[in-house]
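Engineer: test case, fold it:
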Amino acid sequence: MRRQTKERVIQGIFFSCASLSIIALGLIMYFLVTEALPTFTGFDAMGEHHSGVSFIDFIFGDRWMPVSENPRWGILPLIMGSVWVTLISSAIAIPLGIMTAVYLAEIAPPKVREIVKPMVELLASLPSVVIGFFGLAVVAPIMLEIFNIRFGVNMLNASIMLAFMAVPTITSIAEDAIHSVPDELKEGSLALGATHFETIRRVILPASLSGLSTAVILGMSRSIGETMVVLMVAGGAPRIPQTIFDPVRPMPASIAAEMGETSFGLEMHYFALFAIAMVLFLITFMFNLLADHIAHKYKQVGSATL
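Structural biologist: Have a look, this model is predicted:
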């Protein structure tokens, strides 16, 4: 009887810990929605009237000018900045991260692995402000000299720095996924006459697709939510980019740069920043749902392939 009681207590403790995450997520969502609604309704929590903006104009408006005489509240340039920076950084980080993971897990000699893996993990431990400073002080002058452009802090610079931050995450998780493939599958493939690279391409990678997709998801999630790097090296221009060398201002950078300039709960600018945070939260939430669906799909595809 005492054993059953102890198990119930332990089960209740674990259930409470799991519930805390859900409760925290719900409270964050409630706070964001409460602070963002006055942007669209025109009234704050105290019932005082403010000039609101429609949701369509807010999302698809192409001007973000919150402190001008005639304020404009369109965040399409901020959304496009976040999307393009994330896509370009992912295009750089995903191949590098996965190929590095394959090399460390299947190809590299033990001595090389002992040197390379700690260096990759050390890169993950670097503070984002250090990476941002590197992009500002080193990469920006190099871009100015090589490409003969007007701005060294731009979308490409921010994407490269975000890729540096995402590669260790992708590499670490992808390597664990590759190591989780049973040795019997590798040995069976080699025994049937397949080469090492054919085994990697046709057996190991399909068997670890679920873990690889998780690695890609977490790497992209870090890119889309990063603040300090894009604040320092993206250029800070709230406009829709035309080329990869244009300065941009992603949504996290706008929130970080402008929140300190607003009056708490007293003006439209304050509520609009929370509306940006709500949009960023929804985009991230939808992205994670889609990514979870893709991860399960890849898991089924990998199992069927084997």
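
Engineer: CA atoms for contacts and neighbours, from now on please.
Structural biologist: Fine.

Engineer: for Ile224, give me its contacts.
Structural biologist: Ile224 sits next to 82-83, 85-86, 284 when contact means Cα atoms under 8 Å, 6 or more residues apart in numbering.

Engineer: do that again at 10 Å, thanks
Structural biologist: Counting by Cα atoms under 10 Å, 6 or more residues apart in numbering, Ile224 makes contact with 82-87, 89-90, 162, 230, 250-252, 280, 283-284.

Engineer: do the same with Met119
Structural biologist: Listed by Cα under 10 Å, 6+ apart, the contact set of Met119 reads 113, 125, 168.

Engineer: mind putting the residues you listed in a markdown table, neighbour count, distance to Pro182 and secondary structure included?
Structural biologist: Output for the contacts of Met119, formatted as a markdown table (neighbours: other Cα atoms under 10 Å; distance: Cα to Cα, whole Å; DSSP: H, G, I helix; E, B strand; the rest coil):
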| residue | neighbour count | distance to Pro182 | secondary structure |
| --- | --- | --- | --- |
| Arg113 | 15 | 20 | helix |
| Ser125 | 11 | 30 | helix |
| Pro168 | 27 | 24 | helix |
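
Engineer: nearest to Phe245 among those?
Structural biologist: Pro168 (25.4 Å; Cα to Cα).

Engineer: what's that closest one in contact with, if anything?
Structural biologist: By Cα under 10 Å, 6+ apart, the residues touching Pro168 are 93, 96-98, 100-101, 117, 119-125, 174, 215, 219.

Engineer: out of those residues, which are buried?
Structural biologist: Among these, those classed as buried by neighbour count (16 or more other Cα atoms under 10 Å) are 93, 96-98, 100-101, 117, 120, 123-124, 174, 215, 219.

Engineer: other SSEs contacting the lengthiest helix in the chain?
Structural biologist: With secondary structure taken from DSSP state H, the chain has its longest helix at helix 268-305. Contacts defined by 3 or more Cα pairs under 10 Å, 6 or more residues apart in numbering; DSSP states H and E place helix 268-305 against helix 2-36, helix 38-41, helix 55-60, strand 72-73, helix 76-102, helix 205-207, helix 209-225, helix 251-258.

Engineer: would you do the same for the sequence below? I want to compare the two.
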Amino acid sequence: MKLVSRKHTEKFTARFFKACGFGAGSVLIALSLMLVWNAAAFFIHVKPYDFVSKTQWDPTGSPSAYGMLSMLISTMLVAVGAMLIAIPLGIGTAAFLAEYAGRKLKNMLKPAIEMLAAIPSVAIGFLGIVVISPGLAGLTGRSNGLNALNGAILLSVMALPTIITVAQDAIDGIPISYKEASFGIGASRWQTLTQVTIPAAAPGILAAIMLGVGRAIGETMTVLMATGNAIALPHGFFDAVRTMTATIAIEMGEVPFQTTHYYALFSVAILLFIITLVINMIGEYFVGRFKKFEIR
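Structural biologist: Here you go, the predicted structure:
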């Protein structure tokens, strides 16, 4: 009886997880089809090339304008700025925790870093307004510091817990025999870290970076609060910008249903989806190549 019961349990469990997998895939397909359907209704009225190549976004104007190049560049500017800060700081912190920090220090720092992920994005955006913005305003001599650099700093803070945690796990997962072999030929701890451990952990570190990029591009509330929301082509990190996610969040709540403006926001969403998909595919490609890495 126990054997029969175990077989039934295992069969039920296998079917349950299979159903969960199909359910998740079905939700993804349904969302993709919804985005494509609504975006197609927009591109009947506006050419895709005009949509991605023009800089003026004025859906309520006469005539209306649906050019989102400035928002695309603003999104990339903020995301790139965030990664320029978060990647070296995150990987350096992960390497320190994995290879240099003592047990007591690691037990203190690791929970503190992970707690950063629990801070609501609206709270981080508020800190950007009241703390970082005045500092940037004083540094640049402008009336306020609500600009792309402010958003990049805040997004780097939000991406750090993911990058540090995943990268540290990747470094910790390297077999101890690799390090012992390196020490055995006279390499220092720093040489072992930079020439053996980090290259061997490259797939996990790259995965951490990709997750951080995804967090930076997809974040909404923080950039909505801290970047100034100016729909204009930015010329640097000190210009006010509006990202694609902020545009959707600001305008979707008050746009008339099933209008060209309404469908335009779905077009912004599907472009954001495509960008994220391409980034993930590039990450998967390089992860696959790094997995072939062998220490000789």
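
Engineer: TM-score them against each other, please.
Structural biologist: With the length set by TM-score structural alignment, normalised by the length of structure 2, the two chains reach a TM-score of 0.95; 293 aligned residues with a Cα RMSD of 1.4 Å.

Engineer: and Met259 of structure 1, what does it touch?
Structural biologist: Shown in contact with Met259 of structure 1 (Cα under 10 Å, 6+ apart): 269-274.

Engineer: what separation do you get for the equivalent of Pro71 of structure 1 over in structure 2 and Ala41 of structure 2?
Structural biologist: Under the alignment by TM-score structural alignment, Pro71 of structure 1 pairs with Ser64 in structure 2. Look at Ser64 of structure 2 and Ala41 of structure 2: by Cα to Cα, to the nearest Å, they are 16 Å apart.

Engineer: comparing those two, which residue is more hemmed in?
Structural biologist: The neighbour comparison of Ser64 of structure 2 against Ala41 (other Cα atoms under 10 Å) goes to Ala41, with 18 against 13.

Engineer: dump the residue contacts of the more buried one.
Structural biologist: By Cα under 10 Å, 6+ apart, the residues touching Ala41 of structure 2 are 258-260, 262-264, 266-267.

Engineer: if I look at it, how far off is Ile248 of structure 2?
Structural biologist: On the measure of Cα to Cα, Ala41 of structure 2 and Ile248 of structure 2 end up 17 Å apart.

Engineer: same check, this time on Leu136 of structure 2
Structural biologist: 27 Å.

Engineer: with Ser267 of structure 2 instead?
Structural biologist: Applying Cα to Cα, the value for Ser267 of structure 2 to Ile248 of structure 2 is 10 Å.

Engineer: more neighbours: these two, which one.
Structural biologist: It is Ser267, of Ser267 of structure 2 and Ile248, that has more neighbours when counted by other Cα under 10 Å, with 24 against 17.

Engineer: before we move on, back to that, same list (the buried ones among the contacts of Pro168 of structure 1) but as JSON lines, adding distance to Ser189 of structure 1.
Structural biologist: JSON lines is the format used below for those (distance: Cα to Cα, whole Å):
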{"residue": "Ala93", "distance to Ser189 of structure 1": "29"}
{"residue": "Leu96", "distance to Ser189 of structure 1": "26"}
{"residue": "Gly97", "distance to Ser189 of structure 1": "25"}
{"residue": "Ile98", "distance to Ser189 of structure 1": "21"}
{"residue": "Thr100", "distance to Ser189 of structure 1": "22"}
{"residue": "Ala101", "distance to Ser189 of structure 1": "20"}
{"residue": "Lys117", "distance to Ser189 of structure 1": "27"}
{"residue": "Val120", "distance to Ser189 of structure 1": "30"}
{"residue": "Leu123", "distance to Ser189 of structure 1": "35"}
{"residue": "Ala124", "distance to Ser189 of structure 1": "34"}
{"residue": "Ala174", "distance to Ser189 of structure 1": "21"}
{"residue": "Ala215", "distance to Ser189 of structure 1": "25"}
{"residue": "Gly219", "distance to Ser189 of structure 1": "31"}
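
Engineer: Tyr103 of structure 1 matches what in structure 2?
Structural biologist: Matched to structure 2 by TM-score structural alignment, Tyr103 of structure 1 sits across from Phe96.

Engineer: count the neighbours of that match for me.
Structural biologist: Per other Cα under 10 Å, the neighbour tally for Phe96 of structure 2 reads 15.

Engineer: distance check, it against Ile164 of structure 2.
Structural biologist: Distance from Phe96 of structure 2 to Ile164 of structure 2, by Cα to Cα: 10 Å.

Engineer: what do the two both touch?
Structural biologist: Here Phe96 of structure 2 and Ile164 have Gly90 as joint contacts, going by Cα under 10 Å, 6+ apart.

Engineer: structure 1: matching residues for stretch 34-43 of structure 2?
Structural biologist: Residues 31-40 of structure 1 are matched to stretch 34-43 of structure 2 when aligned by TM-score structural alignment.

Engineer: next, the angle helix 76-102 makes with the strand or helix carrying Ile115 of structure 1.
Structural biologist: If you go by DSSP states H and E, Ile115 of structure 1 is part of helix 110-125. Using axes from the mean of the first three to the mean of the last three Cα atoms, to 10 degrees, the inter-axis angle of helix 110-125 of structure 1 relative to helix 76-102 is 160 degrees.

Engineer: quick one: distance of helix 110-125 of structure 1 to the chain centre.
Structural biologist: Centroid separation for helix 110-125 of structure 1 versus its chain: 23 Å, with Cα atoms, centre = their mean, to the nearest Å.

Engineer: residue contacts, the spatially most central residue of structure 1?
Structural biologist: In structure 1, the C-alpha nearest the mean C-alpha coordinate belongs to Ser221, at 2.2 Å (Cα atoms, centre = their mean). Neighbour list for Ser221 of structure 1: 86, 90, 166, 215, 284, 287-288 [criterion: Cα under 10 Å, 6+ apart].

Engineer: re the thing from before, top of the contacts of Ile224 of structure 1 by neighbour count?
Structural biologist: Val230 (35 neighbours).

Engineer: for Ala91 of structure 1, see how far away that residue is.
Structural biologist: 17 Å.

Engineer: so stretch 113-130 of structure 2 matches what in structure 1?
Structural biologist: Counting by TM-score structural alignment, stretch 113-130 of structure 2 corresponds to residues 120-137.

Engineer: first to last residue in the matching stretch, what's the distance?
Structural biologist: 22 Å.

Engineer: how far off centre is it?
Structural biologist: Distance, centroid of stretch 120-137 of structure 1 to centroid of chain: 16 Å (Cα atoms, centre = their mean).

Engineer: ditto for stretch 217-229 of structure 2
Structural biologist: On Cα atoms, centre = their mean, the centre of stretch 217-229 of structure 2 falls 13 Å from that of its chain.

Engineer: stretch 278-290 of structure 1 vs structure 2, mean deviation?
Structural biologist: Following the fit onto structure 2, the mean deviation recorded for stretch 278-290 of structure 1 is 1.0 Å by mean Cα distance after the TM-score superposition for structure 1.
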